[in-house]
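In: My questions concern the predicted model and sequence given below.
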Amino acid sequence: MPPHSSEFLLQLLQRFIKNSSQIKQIHAFVTTHTPQDSENYKLTLLYNTLIRAYLNINQPHKSLLVFTRMLSCQAHPNALTFPSLIKAASFSPSLSSLTLHSQAIKCGVLADSFVGTSLVKLYSQMDYLCNARLVFDEIPSPCIVACNAMIDGYVKNGDMDSAILLFENMLKRDVVSWTSIINGFVRNGCFGEAICLFKNMMGNVNLVRPTEATYVSVLSSCAGLVNEGGLYLGKQVHGYILRNEIVLSVFMGTALIDLYGKVGSLERAIRVFKSMVIKDVCTWNAMISSLASNSREKEALVMFDEMKEKGLRANEITFVAVLTACARAQLVELGLELFHSMLGKFEVVPIMEHYGCVVDLLGRAGLLSEAKEFMRSMPFEPDASVLGALLGACKIHGAVDLCHEVGRRLLELQPKHCGRYVVLSNIHAGLERWNHATDLRKAMVEAGIRKIPAYSLIEAS
């Protein structure tokens, strides 16, 4: 077998398919010595393998370069060329998607299910939903993977009606199909619907076993239903996991800690945390946040120190949790110190939530002038959450004039928010400023805003 032939080079490449230096040497040889084979399919096979090899060693841009070389030396791309190429293009989709789509049409392989499915995934990832749908409609008999890719595209782009319609029309569904729709409901805040669908999945005659992604979505739904039986449902899911001896992954454990923390079941949250073999930053964040929101602020700060000792790097969510703990414990100096250390020490750029936490920190401590001045120094205009933190502090400390000023700005931002009117009205009523209170209530009626009725719920933990 000639050493310059496609077949020889292909065998060599397959032998060293995961060896980065060998792949590059073979690529360099192919570039400088184009194999001269009478059988073009061998040359195509060589280039297909080289494209896949670069993808395997996490160098997708090289896969795309190999493809350009493939075209220039008259090798004919086939249906096996494009799935790897499209996957490589997903790392820089805007540069390659349309080119690869047009090449697939030119080569006559777009009707191939694998090529079409790969393009649907790519366009969905890019949020080009129309393109994804056009490609999907051109697949003669879309397989379950193609349908799942299209559902995922709909979900990510907020088109739940189309996602549900496609899901209901599928002849066969797998766990990815079910989980995509469940996750779509969660993303849209439809937690009850997500739970209902999960129950349908578990009661399906063709039993579909949940995956990690399914559990995380369902537990997130339970956390979203903390005032509507979410704890009971979450405990059932947790029990199912334990009965089936499923090892808690980082994300499943984190979702359970978040759920138990939100319903005030701290002992359960701590037990889950201690039982986890592997804990990531998100796990520590959930535990710190659970402690901070359940009047155990000092324990939250101790856990923050433990996290740093473990060598884990704090992120944006970590600082929301620890600043919240400082605010609730009125640890002003520590809170300000942590805030000012974010960028320099931890390379975390403060966002709106962090500024809101500091305003809350200063406001709870009665430092209203400092809170107002801090808000003025922000690099962007404060949103409703920041102004709301200052309004709450004004209410606690009876700062009527500042309360009125902040309340006016809040109503400009959220003119349909009933809670803002009610809070301001109650503050004025508490100070016997009946005219102001009446004017606010009247403004609510004229704007057609109705107060949401309150209700109580007792749930056994």
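Out: Ah, there it is.

In: Could you use CA atoms for every contact and neighbour count after this?
Out: Will do.

In: Return the distance of Ser377 relative to Asp159.
Out: From Ser377 across to Asp159, the span is 40 Å (CA to CA, to the nearest Å).

In: Between those two, which has more neighbouring residues?
Out: Comparing Ser377 with Asp159 by other CA atoms under 10 Å, the one with more neighbours is Asp159, at 15 against 10.

In: quick one: the more buried one from Leu80, how far?
Out: For Asp159 relative to Leu80 (CA to CA), the value is 32 Å.

In: How about Val216?
Out: For Val216 relative to Leu80 (CA to CA), the value is 35 Å.

In: These two - which one has more neighbours?
Out: Higher neighbour count among Val216 and Leu80: Val216, with 21 against 17, using other CA under 10 Å.

In: Could I get the contacting residues of that one?
Out: Neighbouring residues of Val216 by CA atoms under 8 Å, 6 or more residues apart in numbering: Phe251, Met252, Ala255.

In: Helices - which of those residues land there?
Out: Among these, the residues falling in helices (DSSP state H) are Phe251, Met252, Ala255.

In: got another, please set it beside the one above:
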Amino acid sequence: MAVILPAPAKPLVVPERSILSNPRKLLLEQCKTLRELRQIHGHLIKSGLLFHLPFLAENLLESSALLLPNNLAYALKVFAQIPTPRTQSYNILIRAFILHHAPENALLLFGRMITSSVSPDKFTFSCALKACSRLKSLAHGREIHSLVLKSGFDSVDFVINSLIHMYATCGEVGTARALFDEMPVKGVVTWNAMFAGYFKAGDWMDVVSLFREMLETSAEFDQVTLISVLTACGRLGELSLGEWINHYIEENGLKSNLNLVTCLVDMYAKCERIDKARSLFDEMPFKDVVAWSAMISGYTQLNQCKEALELFHRMQMTNVDPNEVTMVSVLSACAVLGALETGKWVHSYIRRKQMQLTVNLGTALMDFYAKCGCIENSVEVFEKMPVKNSWSWTVLIKGLASNGRGREALKFFSAMQETNEQPSDVTFVCVLSACSHAGLIKEGQLFFDSMSQEYGIQPRIEHYGCMVDILGRSGLLNEAYDFIRRMPIEPNAVIWRTLLSSCKIHKNVEFAEESLKELVKLDPEHSGDYILLSSIYASVGRWEDAVIVRNQMKEKGIKKTPGCSLIEMDGMIHEFFAEDSAHPLSKEIYEKIEEMVSKIKLAGYVPNVAEARLDAEEDEKEVSVSHHSEKLAIAFGLIKSQPGSVIRVSKNLRVCTDCHLATKLISKVYQRDIVVRDRNRFHHFRDGDCSCNDYW
């Protein structure tokens, strides 16, 4: 069998005259590969030109270091052959190190240049300062600033811009602003360097103020400026300025700039003009991952999580791969809706693409699993995260507490204390919440006291609320009431509402009435407070008083927040309201409810008609409680899911006592694990028991 060998590459003909006349042009136009570069290099060595004409070595160095891809190693060999490198040679290699993401090598070479008594020029200083910015090395930056002053380059705009950027990137925004203010004439690059500094520091108000100053002085700005300012407008809710920029973009035909339009989408979404954001998004002829992420994030931040997931599913049908920002937003939406299957797909995608489990992504994944009642998965993600911060620990502690594992949450808090991570005030809210759900009164008091004594954290209203909850849930209503009256800060509506909730658990009318009196002063339009007192009256048989409270609501025009339960099936979120008939499978669902109630009655279920609608007739009350939203969702789950699979329901209000008892028995009769997330916590029902131990 004949073997056909490739034709030998033709040697590159290098006329000596062309090398001498325009060596840079020759290297740019004729050198397309390392092989061709080697040929010219060899020719220059043989002819002796390389050692007699320094500019030839510099041109060769530029071609290998900057023009031909992935040939930095060869450039280093070329540099090593130059007997006495000039400033230009050092500049080329320093710039190459920065382009190849090796800023530490750039600074080392700069140091070698100084010790070799080679004078840096403005380009050297600019590149060296850029390396300091990449490394966030303020110490090196200050040393270079000193050399700039000694070398007389402190009046060169090119260098000053790099200094401003370096100081701002390293967190010295004040120093950057001082340099900025000293400049007599500022070009758009200088302004943008200052904007970038404020941007990196998150000083959004200063970004907006600087732009207003720019407008007042009629200074020229560009699209880079507008991107910084639009981002700041979104963070601050500065809608009027954002709309002015939108008008400017339209007037000047800049809508073809994808980054600008994406920033407009983000700005409008963060300013709660989500319809305008969506309109701009839909008009975009091409959408990259940043645009998709901005729109999905906008929906998530406004708690329009169903819309966020619908848009994410649309994104999946395109050829655009999601990034970390997309994933964090989608996981947040899944967490709110309890969309376990979609969130699991996201986790699977993260593993398939081998995405790094950063603090932000890992913590979002933990939070998602915890809020879907899969606390074991949340712990597993936590343990796999290579880096954890205080917020990661806090999310885990909160997740364990809300899933009925308060004691385990406190063990993780002890583990956190053994690390260098300092608990925040939010961490202590979660710790106290764990004590509340687990009925740990003494422990709760100790943690409350340790906040200020050991960590110097002054309790906020949320911490006082947790203590009221700890005492109230435990039945210590007198102590809880006295604690409120002794608080050094004025109790708010949440404090009194917490006491009122405890009164419902323990059917205490006296403190319930006192709580509502205070709540009417602080938050007179909150329907839930009236509903709670009405339910307490009903629970002790005071039906007339319960009706009076409901009538007061009607007279004041206060409408009850309807109970709503969500359940995910096959990637779709299904929504149910009490006595709802809007679902396509309503007939089957109500038939299933009749079957459920019949079966659990045989297991000892007695409907608690105190939880029925007050306007229901006596013979309708039992039917009324059987049609609560979570029962509809559970019935749908039994119809649509496989036998033995877990049913997961999310509810916007607190689970009532009747639904709690019924769900315990449903889990036993149908041999199903049922997870219900209500406004306060998770209930894991299994074989007739609940993880809250009836303490919620």
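Out: Arrived safely, thanks for sending. None of these values were measured; they are calculated from a predicted model.

In: before we move on, the earlier item: let me have the ones in helices among the contacts of Val216 of structure 1 in JSON lines, extended by distance to Gly366 of structure 1 and neighbour count.
Out: Formatted as JSON lines, these follow (distance: CA to CA, whole Å; neighbours: other CA atoms under 10 Å):
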{"residue": "Phe251", "distance to Gly366 of structure 1": "39", "neighbour count": "17"}
{"residue": "Met252", "distance to Gly366 of structure 1": "40", "neighbour count": "25"}
{"residue": "Ala255", "distance to Gly366 of structure 1": "35", "neighbour count": "26"}
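
In: Would you mind giving these as CSV with distance to Lys451 of structure 1 added?
Out: Output for those, formatted as CSV (distance: CA to CA, whole Å):
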residue, distance to Lys451 of structure 1
Phe251, 37
Met252, 37
Ala255, 32
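
In: Among those, which one lies nearest to His238 of structure 1?
Out: His238 of structure 1 lies nearest to Met252 out of these, by CA to CA, at 9.5 Å.

In: What helix or strand is the residue lying closest to the closest one once chain neighbours are set aside located in?
Out: Nearest non-adjacent residue to Met252 of structure 1, counting by CA to CA, 6 or more residues apart in numbering: Val216, 5.4 Å away. Element membership of Val216 of structure 1, judged by DSSP states H and E, is helix 212-224.

In: start and end residues in structure 1 for stretch 288-308 of structure 2, please.
Out: Under TM-score structural alignment, the match for stretch 288-308 of structure 2 in structure 1 covers residues 174-194.

In: What are the buried residues along that stretch?
Out: Buried residues in stretch 174-194 of structure 1, counting neighbours by 16 or more other CA atoms under 10 Å, are found at 174-187, 190-194.

In: Among these, which ones are in helices?
Out: Residues of the buried residues of stretch 174-194 of structure 1 located in helices (DSSP H): 175-187, 191-194.

In: Leu391 of structure 1 contacts Arg408, correct?
Out: No. Assessed by CA atoms under 8 Å, Leu391 of structure 1 is found out of contact with Arg408, at 10.3 Å.

In: can you give me the helices for the stretch 251-400 of structure 2?
Out: Using DSSP state H, counting those that start in this stretch, the helices found in the stretch 251-400 of structure 2 span residues 258-270, 274-283, 289-301, 305-316, 324-337, 340-352, 359-371, 375-384, 390-402.

In: is it possible to export these to JSON lines including distance to Pro423 of structure 2?
Out: Output for these, formatted as JSON lines (distance: least, CA to CA, whole Å):
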{"stretch": "helix 258-270", "distance to Pro423 of structure 2": "29"}
{"stretch": "helix 274-283", "distance to Pro423 of structure 2": "36"}
{"stretch": "helix 289-301", "distance to Pro423 of structure 2": "26"}
{"stretch": "helix 305-316", "distance to Pro423 of structure 2": "30"}
{"stretch": "helix 324-337", "distance to Pro423 of structure 2": "23"}
{"stretch": "helix 340-352", "distance to Pro423 of structure 2": "28"}
{"stretch": "helix 359-371", "distance to Pro423 of structure 2": "16"}
{"stretch": "helix 375-384", "distance to Pro423 of structure 2": "17"}
{"stretch": "helix 390-402", "distance to Pro423 of structure 2": "6"}
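
In: I'd like to know which of those is closest to Leu76 of structure 2.
Out: Nearest of the helices of the stretch 251-400 of structure 2 to Leu76 of structure 2, taken as CA to CA: helix 324-337 at 36.1 Å.

In: Residue range in structure 1 corresponding to the closest one, please.
Out: Counting by TM-score structural alignment, helix 324-337 of structure 2 sits on residues 212-225 of structure 1.

In: for the matching stretch, which positions count as buried?
Out: 213-225.

In: Looking at those, which is nearest Ile278 of structure 1?
Out: Among those, and counting by CA to CA, the member closest to Ile278 of structure 1 is Val216, at 16.2 Å.

In: coming back round to it: compare neighbour counts for Leu391 and Arg408 of structure 1 and give me the winner.
Out: Leu391 (28 against 16).

In: Now do the contacts for the more buried one.
Out: Shown in contact with Leu391 of structure 1 (CA under 8 Å, 6+ apart): Cys403, Val406, Gly407.

In: host element of it?
Out: Per DSSP H and E: helix 384-397 holds Leu391 of structure 1.

In: In contact with the aligned partner of Ala53 of structure 1 in structure 2, which residues?
Out: Counting by TM-score structural alignment, Ala53 of structure 1 corresponds to Met166 in structure 2. Counting by CA under 8 Å, 6+ apart, Met166 of structure 2 makes contact with Leu129, Lys130, Cys132, Ser133, Lys136, Leu138, Gly141.

In: Can you give me the neighbour number for the one in structure 1 that sits across from Ile461 of structure 2 in the alignment?
Out: Ile461 of structure 2 maps onto Met352 in structure 1, with residues paired by TM-score structural alignment. Applying other CA under 10 Å, we find 15 other residues in the vicinity of Met352 of structure 1.

In: Could you double-check that Met352 of structure 1 lies in contact with Glu381?
Out: No. With contact defined as CA under 8 Å, Met352 of structure 1 does not reach Glu381; the gap is 9.1 Å.

In: all strands in structure 2, in order from the N-terminus.
Out: All strands of structure 2, identified by DSSP state E, fall at 564-569, 572-577, 647-651, 674-677, 682-686, 689-690.

In: which bit of structure 1 covers the shortest one?
Out: Think strand 689-690 of structure 2. Taking TM-score structural alignment, strand 689-690 of structure 2 hits no residues over in structure 1.
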